[in-house]
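J.: Provide a 3D model corresponding to the input given below.
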Amino acid sequence: MTVSTDSGAAADVAAPGGGGAAHRSQPWLAVAALILGLALGVAAGLLIPRLGHPGNSSVEAGFLRDMSTHHAQAVEMSMIAHADSANPRIVTLAGDIALTQHGQIGYMQAWLRDWDLSPTGTDAPMAWMPDASGSVVNGLMPGMATPEQLDALRKATGNTLDVQFLTLMRAHHLGGIHMAQEAIELSDDKNVDWLAQTMVSGQQGELALIDTLLKELQPA
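T.: Purely as a prediction, here's the structure:
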């Protein structure tokens, strides 16, 4: 900017009624407008991502919470078999299931935290899935083992342990696949869809191995 050294020009600007005040106020108005615009932009940046996150009663939140609980039981059963089975193939399968599903629980709980949601909700199990009330039996989601079945698994040994574990895990996987497929259909979140599809693919592959092992281990 060129600064005038003309004393007359300076006097005209400084003189009352000469428009000097109006000229001096314009930069302040511009600064104020800039600050207001930045403030609104920051507020929008903070608000829009939150509005984009699934809500507390969303399909995504319900699925992640329920599947975390579902996975936790699979991890528990797998750790029992991993610790007590004498069959190397059962030990390997159980270890794979425990590690995979424990890792997926980590994803699900992290997303819930990122969305500022509680890891557990107040909705009934499967409330996120339409017409799913009939699939919940005694509070248990599809495929989940009863407390009595878990207790029997803990006490079992040898071939009985292996067959019980495979049988329970087969039902557990079928229930989990059903839930994950429904989540894919209902969810609009690409990350949730990706994880659910990973669950479907992985558990379908494990089901094939479970069926093979059951045929070998069950008495004729």
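J.: When you work out contacts or count neighbours from here on, use the C-alpha atoms and nothing else.
T.: Fine.
J.: Report all helices and strands that the longest helix anywhere in the chain contacts.
T.: Across the chain, the longest stretch assigned as helix under DSSP state H is helix 20-52. When contacts are defined as 3 or more Cα pairs under 8 Å, 6 or more residues apart in numbering; DSSP states H and E, helix 20-52 sits against helix 7-14.
J.: For the helix it packs on, what is the distance to the chain centroid?
T.: 68 Å (Cα atoms, centre = their mean, to the nearest Å).
J.: How about G121: what's its closest non-neighbour residue?
T.: R65 (7.3 Å; Cα to Cα, 6 or more residues apart in numbering).
J.: Now the second one, please; I'll put the structures next to each other:
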Amino acid sequence: MRHVGLVAGAAAALLVAAGAITYSVAEEHGSGDGTPSADSADAGFARDMAVHHQQAVEMSYIVRDRTKDPELRRLAYDIAQTQANQRGMLLGWLDLWGLPKVSSDAPMTWMGMGDMASGKDGALMPGMATNTEMTKLGTLGGKQAEIFYLQLMTDHHKGGIHMAEGCVAKCAVGVEKRLAQGMVDSQQSEIDLMAGMLKERGATARP
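T.: Below you'll find the model as predicted:
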């Protein structure tokens, strides 16, 4: 429980900074000068990570209703709240920049990986669960649901980290790059935490 509290504290700190980050973006780009283009890494990351985050929120609320384990429920709630807030920020930036929230380009095109985002069975980007896996999660309960969620979310975070590292390398808006780096750090901490939680349940992350 202590470890979940530490992760939750880090997530809360990231969200406290969210308002300042949003205002910084407004100051940096509010005049319209230097606003990212629709095909920029900044816009692509905001669009794709918003979609990626939405699935994490959905998974977390599914498992929160299917387990009574307080530590797992707390982790799921923290992930849902953090990623829902970050998603709102990303979509808000697109509004601020006057850019569309959807694109005709394939996901990950801004990373030069558009041809690798297959969208097979609903998994639009690396780490995303398929529609079949999401349905399965909704049918499980107790320990089985906990293990499957931890495995799915570990994969999800690994994909999210890959995308966030792409923004750190390619995005031009400084505060967006810093938010992306914060995602890398916090999601890696949660991966480490989930590895321990899987071990406690006699399981491991998927290869």
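J.: hang on, the earlier thing: in structure 2, what sits opposite the residue nearest to G121 of structure 1 in the alignment?
T.: R65 of structure 1 maps onto R47 in structure 2 when the alignment is built from TM-score structural alignment.
J.: on that earlier part again, neighbours of the residue nearest to G121 of structure 1, how many?
T.: 20 (other Cα atoms under 10 Å).
J.: ditto for the one 5 residues further on
T.: Summarising burial for H70 of structure 1: neighbours were counted as other Cα under 10 Å, giving 24.
J.: buried stuff in the strand or helix carrying it?
T.: If you go by DSSP states H and E, H70 of structure 1 is part of helix 59-84. Neighbour counts over helix 59-84 of structure 1 (16 or more other Cα atoms under 10 Å) mark 59-75, 77-82, 84 as buried.
J.: How about stretch 116-135 of structure 2?
T.: 123-130, 133-134.
J.: just those now: which is nearest R201 of structure 2?
T.: E133 (19.8 Å; Cα to Cα).
J.: which position in structure 1 aligns with that closest one?
T.: Looks like E133 of structure 2 aligns to Q149 there (TM-score structural alignment).
J.: wait, the match of R65 of structure 1 sits on G92?
T.: No. Using Cα atoms under 8 Å, R47 of structure 2 makes no contact with G92, being 10.5 Å away.
J.: What does L96 of structure 2 correspond to in structure 1?
T.: Under TM-score structural alignment, L96 of structure 2 pairs with D114 in structure 1.
J.: just V168 of structure 2 next, same as before
T.: Using TM-score structural alignment, V168 of structure 2 lines up with I184 in structure 1.
J.: measure that match to T167 of structure 1 for me?
T.: I184 of structure 1 is 26 Å from T167 of structure 1, where distance means Cα to Cα, to the nearest Å.
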